[in-house]
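> build me a model:
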Amino acid sequence: MLCFTMVVVMLMYIIWEVNYFLNVAFVIAFGRLFDKKRKLNETTTIYGFCTPSDVDIFLRHMNNARYMRKLDFARFHFYDRTGLYKNISAVNGHALQGATTIRYRRTIPIFTAFKVETKLVYWDDKTIFIEHQFISTNDNFVRAIAVSKQSIIGLSVDDLFKGLEGFEKKPTCPPEISHWLESVEISSAKLRKKD
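Below is the predicted model:
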């Protein structure tokens, strides 16, 4: 029986990214147990630690791909704590990652604790924009800043925000997002010409 269990666990690790799903479950459960509900205009925070499985081939700092992975956990936590996930799932809708931009300012060295602060910075009729800051806890330095464009499928953003607090005043589009969206549109137009 023990041998069978070990084979099943090994197959799960080969076929699926088990640690990813365990981490998602942990972040959501931890948030529900120890973190209060948040308004849409408030910042949520998750914590991380750069382990040997996070580093690049030089074994000194976090791999660029790991930043994107951590964004998933931060986003799921934000959705759950603000009530966005509840509103999306109530109508069988989806939030689809449409684009992400990230700017690395300084590496996160191995064995360094950090936090990811997440906040809603802008929205339009079909899309929300979420900013994530990677901050090392020992010096409070912003190591990287990412913005993700989340396309809302199956409901409008107005319906997504229904019953939630903190979205009463729509912010003006930050210049960095406005310029980034121009770049995304130019890229999309170029690809449409090829198709």
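
> use CA for all of it now, contacts and neighbours both
Will do.

> so what's the residue count around Thr127?
19 (other CA atoms under 10 Å).

> my bad, should have said Asn23
13.

> one more to put side by side:
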Amino acid sequence: MYPYVRMVKELIKNRKAAPLPLTGTHVSTHRCWPWDIDMWAELNNGRTLTLYDLGRIPMAQRIGLIGVLRKTGWGLTMAGVTVRYRRRIRTFEKVEIRSRALCWGKRFIYIEQSMWKQDGECANHALYRAAVTDKNGIVAPARVLEAMGRDEASPEAPEWVRRWIDAEAERPWPPMQD
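Now for the predicted structure:
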């Protein structure tokens, strides 16, 4: 089940947090509970993506995006993700999630998130392609920024992000069926 209670807790906890710049880093702490684990008593890979919501949505709240989404009736969707898993997170371990927008283009916003163990090791790292949507499809980031009262240009995408974007453009859709 989706962790609605945890999400509400994060949104309430951060409702008076200082606003972030568009590419500011939101830092949150979380614990791996028994309902987050797989049969090896470690954080389930699918649950990792769900826990990243607990960092990404409050980040969007702090940069002013959530208020604009509510006002306009727009939605926020994930249009792609790649994750690199490197260290196990065991039951009851505490982790820090760092979330930030890296850059944006004509259609998508690219968000980087990472989970850090208490010993300072990075457990996993994710790159998301996000989109704001309305009833007609994707809302251009320029239009979203305008609705937020911002006119900032996107930072240049890091080389590794540009390569991922290029690789995704080459990926067939729909996928081939055998």
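
> for the first structure, just list every one of the helices.
With DSSP state H, the ranges of helices along the first structure come out as 2-15, 18-34, 64-82, 84-90, 157-161, 175-194.

> which among those helices is found nearest to Thr44 of the first structure?
Closest approach to Thr44 of the first structure among the helices of the first structure (CA to CA): helix 64-82, 5.9 Å.

> and the residue nearest the centre of the second structure?
The centroid of the second structure falls nearest to Arg56 when counting by CA atoms, centre = their mean (4.1 Å).

> and it, what's its match in the first structure?
Counting by TM-score structural alignment, Arg56 of the second structure corresponds to Arg75 in the first structure.

> what residue of the first structure takes the place of Ala123 of the second structure?
Counting by TM-score structural alignment, Ala123 of the second structure corresponds to Arg143 in the first structure.

> ok, now Trp104 of the second structure?
Under the alignment by TM-score structural alignment, Trp104 of the second structure pairs with Trp123 in the first structure.

> for the longest strand along the second structure, packing partners?
Longest strand in the second structure, counting residues (DSSP state E): strand 122-134. Where contact means 3 or more CA pairs under 8 Å, 6 or more residues apart in numbering; DSSP states H and E, strand 122-134 of the second structure is packed against strand 75-85, strand 109-117, strand 137-139.

> any idea how far Met115 of the second structure is from the residue nearest to the centre of the second structure?
Arg56 of the second structure sits 12 Å away from Met115 of the second structure, taking CA to CA, to the nearest Å as the criterion.

> counterpart of Ser188 of the first structure over in the second structure?
Ser188 of the first structure maps onto Pro172 in the second structure when the alignment is built from TM-score structural alignment.

> same check on Ser53 of the first structure?
Checking TM-score structural alignment: Ser53 of the first structure goes with Trp35.

> contact partners for that match?
By CA atoms under 8 Å, 6 or more residues apart in numbering, no residues touch Trp35 of the second structure.

> which residue in the first structure aligns with Ser114 of the second structure?
Taking TM-score structural alignment, the alignment pairs Ser114 of the second structure with Gln133 from the first structure.

> would you confirm that its match contacts Ala144?
Yes. Using CA atoms under 8 Å, Gln133 of the first structure is in contact with Ala144, at 5.9 Å.

> neighbour count: the two, which is higher?
Neighbours per residue, other CA under 10 Å: of Gln133 of the first structure and Ala144, the larger number sits with Gln133, 22 against 19.
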